[in-house]
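Peer 1: Generate coordinates for the sequence data below:
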Amino acid sequence: MGTPALLGGNDFVTDGGLETDLIFNRGLDLPHFAAFPLVEDASGRAVLQDYYLGYVEVARRAGAGLLLETPTWRANPDWGHRVGYDLRHLEHANRKAVQLLDELRSEQLIDGPVLVSGTVGPRGDGYVAGERGDPDEAAAYHAPQLAAFASAGADLATAYTLTGPEEAIGVVRAAREVGLPVAVSFTVETDGRLPDGTTLADAVAMVDAADGPDWFLVNCAHPLHLEPGLGHGAWLERIVGLRPNASTLTHAELDASEVLDEGDLDLLAASFDLLRARLPQLQVVGGCCGTDVRHVARLWGQ
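Peer 2: From the prediction side, this is the model:
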């Protein structure tokens, strides 16, 4: 299986829980968890730039590459409509998000490689599995966002917090159609299974059998929740990235919480290190809900 060609032999720092950091640590109001409108004006872009620069420092200290991921997890038609964006304005925002990070990359922030990834979010909630999807329908749904990333010059796209393999298959198909490398990240519940009940091993196998992504990740789950789902087998070599939650709370508990659970840094780091030892191809490390630059730095031994 080997190292993904786009990553080469490099390890990559990526960011933490963008939306939770902006809401709870920086006091921003993000209706429907949508951060992408911030790219539209100078003050919003300044906030985002400051956010990403924290992870530049982590990468510099680690001597690693940097994977800059756009703030577009909610920039798809259903969620965009809820915050007042039609398809034309969504395309503009998605392109603008890539351009923002490309401008940041042009400042030659670190000695290592810097990649810009367009972030795709699930059509649904991200915490709750809906009805079994249709891959072709998912491909058509996500295609405009992926086309916007490709035309804006993104190096790849990454689909995060997917709850079932069908949507993942669709995202990969749409990305291949526009010639964009693509990674797929599932989330899991406390038993290590996807929210739709599929085992992680089966989900990886199903997507790979259709047309596999360049690599897989797991996000939005504490390492203690992911551990039961790993098991054994060559498929573990397909897991190249982890972006864990800070908290050990369930998705339902997190969804209902009105305060930020920053978790236990020692527990996060120790449980993450146990996972690292079981994932031979792990190269991309960042955080998800509740994490900020402190958590990601700790995952990198800083």
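Peer 1: Could you use CA atoms for every contact and neighbour count after this?
Peer 2: OK.
Peer 1: quick one, strands of the stretch 201-302 of the chain?
Peer 2: Secondary structure of the stretch 201-302 of the chain by DSSP state E, counting those that start in this stretch: the strands cover 215-219, 239-243, 284-285.
Peer 1: and of these, who's closest to residue 275?
Peer 2: In terms of Cα to Cα, the element of the strands of the stretch 201-302 of the chain nearest to residue 275 is strand 239-243, at 9.4 Å.
Peer 1: Does anything pack onto the closest one? Which helices or strands?
Peer 2: If you count contacts as 3 or more Cα pairs under 8 Å, 6 or more residues apart in numbering; DSSP states H and E, strand 239-243 packs onto strand 215-219, strand 284-285.
Peer 1: Turn those strands into CSV, columns for mean neighbour count.
Peer 2: As requested, the helices and strands packed on strand 239-243 are exported to CSV (neighbours: other Cα atoms under 10 Å):
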stretch, mean neighbour count
strand 215-219, 24
strand 284-285, 23
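Peer 1: Could you also give me the structure for this next sequence, so I can compare it with the first?
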Amino acid sequence: MPPVLLLAVSLGILAVAAFASVALGARPLSLDTVWQALVNADPANGDHAVVLSRLPRTVSALLIGAALGLAGTALQGMTRNPLADPGIMGLNAGAAFAVVTAIYVFGVTSFTGYVWFALAGTALAALVVYAVASLGREGATPVKLALAGAALTAGLTSLLSAVLVSSQQTLNTFRFWQVGTVSGRGWDVLLPLIPFLAVGAAILLASGRALNGLSLGDDVARGLGQNVALSRGVMAVGVVLLCGAATAAAGPIAFLGLVIPHLVRGLAGPDYRWILVLSAVLAPVLLLVADVVGRLILPPGEVPVGIMTAVIGAPVFIAIIRRRKLAEL
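Peer 2: Model (predicted):
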């Protein structure tokens, strides 16, 4: 399928998923009621109020899904590692440990406080992983990056557990964030998020040509006149902004940044200029679908979206790797 047609189809699927997100939930609503609430809302109408209350949650899923899809795609392209993902590379663990530190040491409980710590934790984790993987003559190979990320995740998770065991108050605050959710995210959370996501997305969407060069190998990229170190550094800034802001808002959400780039690569081919755009469109689709399914399977309660993305994403990823060899990008 031509990439332009694939993009059009993806946008159509995204629109359907977004409409389903505001229409479906524990309280059943007719499609006409949902449409009227969106185009001509009556604040005194209880059904309209339910629809309007779901809008921030839907927008949260759109923004966070696009951020994690872009970040995962860029990470895989930068490292030429098919397993690169904010979770596997230690970025989520860095953000989580920084947020726990903010809660335990500084008593921070709001998103506007979380975001700065999450950004710092994500950036520090990225630096540590790259520094450790760079040791030795071969430098930061895909395998060493994955191993360094896994080791850092294990270490930070242990430290995080030690802090949580020693402080019941910190545990109570952190556990609702840790599972990964877009529930309860209002406009007060979304508005501070937008500048970080906008800058990070702009950096990565403009990096398609650089990622195409890196996909050929560092030596070939240098031969084509590309400054490899500068390219990776600029893209790393974009990844940190997207991962840090998204993780601060919704908690660590797995599999989006891992599954979607592989799916898009199989549909659209190896051109990262298209892979980035399509990942930014299809990753929110998976997040929205996971959120809607999580609301419907256990009414009137719900399963957090961080759990549902793993439940839905794991079989999809297994199916992808059974069809393709993903040893290297």
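Peer 1: Overlay them and tell me the TM-score.
Peer 2: Here the TM-score for the pair of chains, by TM-score structural alignment, normalised by the length of the first structure, is 0.30; 152 aligned residues with a Cα RMSD of 6.3 Å.
Peer 1: For residue 162 of the first structure, find the nearest of the strands of the stretch 201-302 of the first structure.
Peer 2: Checking the strands of the stretch 201-302 of the first structure against residue 162 of the first structure by Cα to Cα gives strand 215-219 as the closest, at 9.0 Å.
Peer 1: Show me the helices in the stretch 51-200 of the first structure, by range?
Peer 2: 77-82, 87-105, 135-152, 165-177, 200-211 (DSSP state H, counting those that start in this stretch).
Peer 1: The stretch 151-300 of the second structure now?
Peer 2: 168-178, 187-205, 208-214, 218-223, 228-250, 256-268, 272-296.
Peer 1: orientation of the second one relative to helix 272-296 in degrees?
Peer 2: What separates the directions of helix 187-205 of the second structure and helix 272-296 is an angle of 150 degrees, with axes from the mean of the first three to the mean of the last three Cα atoms, to 10 degrees.
Peer 1: do the first one as well
Peer 2: For helix 168-178 of the second structure and helix 272-296, the angle between their directions (the same axes, to 10 degrees) works out to 120 degrees.
Peer 1: Report the angle between helix 168-178 of the second structure and helix 228-250.
Peer 2: Relative orientation of helix 168-178 of the second structure versus helix 228-250 (the same axes, to 10 degrees): 110 degrees.
Peer 1: The nearest residue to residue 77 of the second structure once chain neighbours are set aside and residue 106 of the second structure, how far apart?
Peer 2: Distances taken as Cα to Cα, 6 or more residues apart in numbering place residue 211 nearest to residue 77 of the second structure, at 5.7 Å, with adjacent residues excluded. Per Cα to Cα, to the nearest Å, residue 211 of the second structure is found 39 Å from residue 106 of the second structure.
Peer 1: Between the two, point out the one with more neighbours.
Peer 2: More neighbours surround residue 211 than the other of residue 211 of the second structure and residue 106, with 28 against 11 (other Cα atoms under 10 Å).
Peer 1: give me every residue that touches the more buried one.
Peer 2: Residue 211 of the second structure is in contact with 74, 77-78, 272, counting by Cα atoms under 8 Å, 6 or more residues apart in numbering.
Peer 1: quick one on the thing from earlier: measure the residue nearest to residue 77 of the second structure to residue 281 of the second structure for me?
Peer 2: Distance of residue 211 of the second structure to residue 281 of the second structure, given as Cα to Cα: 19 Å.
Peer 1: rewinding a little: need the contacts of residue 211 of the second structure in JSON lines with distance to residue 5 of the second structure and neighbour count, can you?
Peer 2: As requested, those are arranged in JSON lines below (distance: Cα to Cα, whole Å; neighbours: other Cα atoms under 10 Å):
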{"residue": "74", "distance to residue 5 of the second structure": "23", "neighbour count": "29"}
{"residue": "77", "distance to residue 5 of the second structure": "24", "neighbour count": "23"}
{"residue": "78", "distance to residue 5 of the second structure": "27", "neighbour count": "24"}
{"residue": "272", "distance to residue 5 of the second structure": "17", "neighbour count": "26"}
